[in-house]
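Enquirer: Everything below, folded, please.
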Amino acid sequence: MMKIAIISDTHDNLATLNKAIAWINRNDIQKIIHCGDIASFETLQELSGLYAGEIQLVFGNMDDDYSLSETLKSHPLANVIAHRKIGIINIDDRRIAFTHFPRLAEDLAKSEKYDIVFYGHTHKPWEEKSDGTWLVNSGNLAGQFYKPSFATYDTATDQLELKVLENL
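Expert: Now for the predicted structure:
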């Protein structure tokens, strides 16, 4: 049984990142999935320093994934597991995929291989369930176009919640 936080599109906004991670740390979240667009290695270092648990990460279009992945190779962060475009994990018999890109997320959901697929990029919180697969965008932490938000997922209850930062 695990509680997971899903964050995306941080875009170097350290103020909102700090607020989200403070809430995550207070609420027994055991893992973070980041769906890309962190934007810089320094922001990833900040995230890694603020949160002691495991961070699963995919790269977004603003991450210059070659540069960020090369920096991670030469300066590894112990609690960060980085994937290129798609991350796949199994938790409590739940098959979870995550990516930054909406079309790739839709393809992953249509494959019917996963129980839940998380994605980012649009900054807009969204969820739909289709053919047994949940497709979820947690919004964005940068506060661009929409209010800063993230999501939580509880594998014990199969409950998904959107967390809008200004309401925490």
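
Enquirer: rest of the way, CA atoms for contacts and neighbours
Expert: Fine.

Enquirer: Excluding sequence neighbours, find me the nearest residue to Y153.
Expert: Distances taken as CA to CA, 6 or more residues apart in numbering place L160 nearest to Y153, at 4.5 Å, with adjacent residues excluded.

Enquirer: which residues touch the one you found?
Expert: Counting by CA atoms under 8 Å, 6 or more residues apart in numbering, L160 touches A151, T152, Y153, D154.

Enquirer: Second chain to compare with the first, below:
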Amino acid sequence: MIKINKDELLIGLIGDTHVPSRASKIPSNIIEDFKNKNIDYLFHLGDFTNYKVYKNLQETFGKDKVIGVLGNMDNHKLKEILPERLEFNLYGHKIFMTHGMGGPNIIIKRLNKRFNLSKYDIIIFGHVHRPYNERWRDGRLYLSPGTPTDKHFTDINSYGYMKISKEEIEPEIIYL
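Expert: Alright, predicted model coming up:
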């Protein structure tokens, strides 16, 4: 799935894009920022909403570079190809990636109850439209890029990055 061929990776983080239901497209300044920073991978945390959004991201960044999970608002075609969750290792860090479920105040509790996250170092999720960068809560990093396109459940739009190596994990939220 993810190839590690250098000392660190820069991963772009985005989710809850809701195109075209709540926005006509992912803002071009975000796509350009990802390109300018030469991201190694793009993680999408679900709610693409439309298959074309997924395909356009693959065309822009490369088919093997876009890693996505299924959101609760994703269409039938996405349901056929995207997993509900992903579990993998990067540089020895155990990572869990899912869209999520529940409101902003209970999502972490719900994720822990449903998936028993105690064995993971990094939990990356979407759904709540709010950015999270809670470093080492319960010994883990809980990370969500928020939404770049929708004001439902949030006052501010955002996306993010995660620089990861064997020695460190550097998450960053970019506010729009």
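
Enquirer: sorry, back to before: need the contacts of L160 of structure 1 in CSV (columns: distance to A52 of structure 1, neighbour count and secondary structure).
Expert: Putting the contacts of L160 of structure 1 into CSV (distance: CA to CA, whole Å; neighbours: other CA atoms under 10 Å; DSSP: H, G, I helix; E, B strand; the rest coil) gives the following:
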residue, distance to A52 of structure 1, neighbour count, secondary structure
A151, 19, 22, strand
T152, 17, 21, strand
Y153, 18, 17, strand
D154, 19, 15, strand
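
Enquirer: quick check, nearest of those residues to E166 of structure 1?
Expert: Checking these against E166 of structure 1 with CA to CA, the nearest one is A151 at 13.7 Å.

Enquirer: What lines up with that closest one in structure 2?
Expert: Applying TM-score structural alignment, one finds that A151 of structure 1 aligns to G160 in structure 2.

Enquirer: Roughly how far does that match sit from I31 of structure 2?
Expert: 12 Å (CA to CA, to the nearest Å).

Enquirer: swap in E80 of structure 2?
Expert: From E80 of structure 2 across to I31 of structure 2, the span is 26 Å (CA to CA).

Enquirer: neighbour-wise, which of these two wins?
Expert: Between E80 of structure 2 and I31, counting by other CA atoms under 10 Å, I31 is the more crowded of the two (14 against 9).

Enquirer: Could you find the counterpart of that one in structure 1?
Expert: Under the alignment by TM-score structural alignment, I31 of structure 2 pairs with I21 in structure 1.

Enquirer: Please verify my assumption that its match contacts A52.
Expert: No: using CA atoms under 8 Å, I21 of structure 1 makes no contact with A52, being 10.3 Å away.

Enquirer: returning to what we had before: take the contacts of L160 of structure 1 and write them to a markdown table, including distance to G132 of structure 1.
Expert: Shown next, in a markdown table, are the contacts of L160 of structure 1 (distance: CA to CA, whole Å):
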| residue | distance to G132 of structure 1 |
| --- | --- |
| A151 | 19 |
| T152 | 19 |
| Y153 | 16 |
| D154 | 17 |
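
Enquirer: Roughly how far does the most centrally placed residue in structure 1 sit from S130 of structure 1?
Expert: The residue lying closest to the centre of structure 1 (CA atoms, centre = their mean) is H34, at 2.5 Å. Distance, H34 of structure 1 to S130 of structure 1, by CA to CA: 23 Å.

Enquirer: Please apply the same query to R95 of structure 1.
Expert: Applying CA to CA to R95 of structure 1 and S130 of structure 1 gives a distance of 15 Å.

Enquirer: rewinding a little: what kind of secondary structure is the match of I31 of structure 2 in?
Expert: Applying DSSP: H, G, I helix; E, B strand; the rest coil to I21 of structure 1 yields a three-state assignment of helix.

Enquirer: any idea what V53 of structure 2 aligns with in structure 1?
Expert: Match for V53 of structure 2 (TM-score structural alignment): T43.
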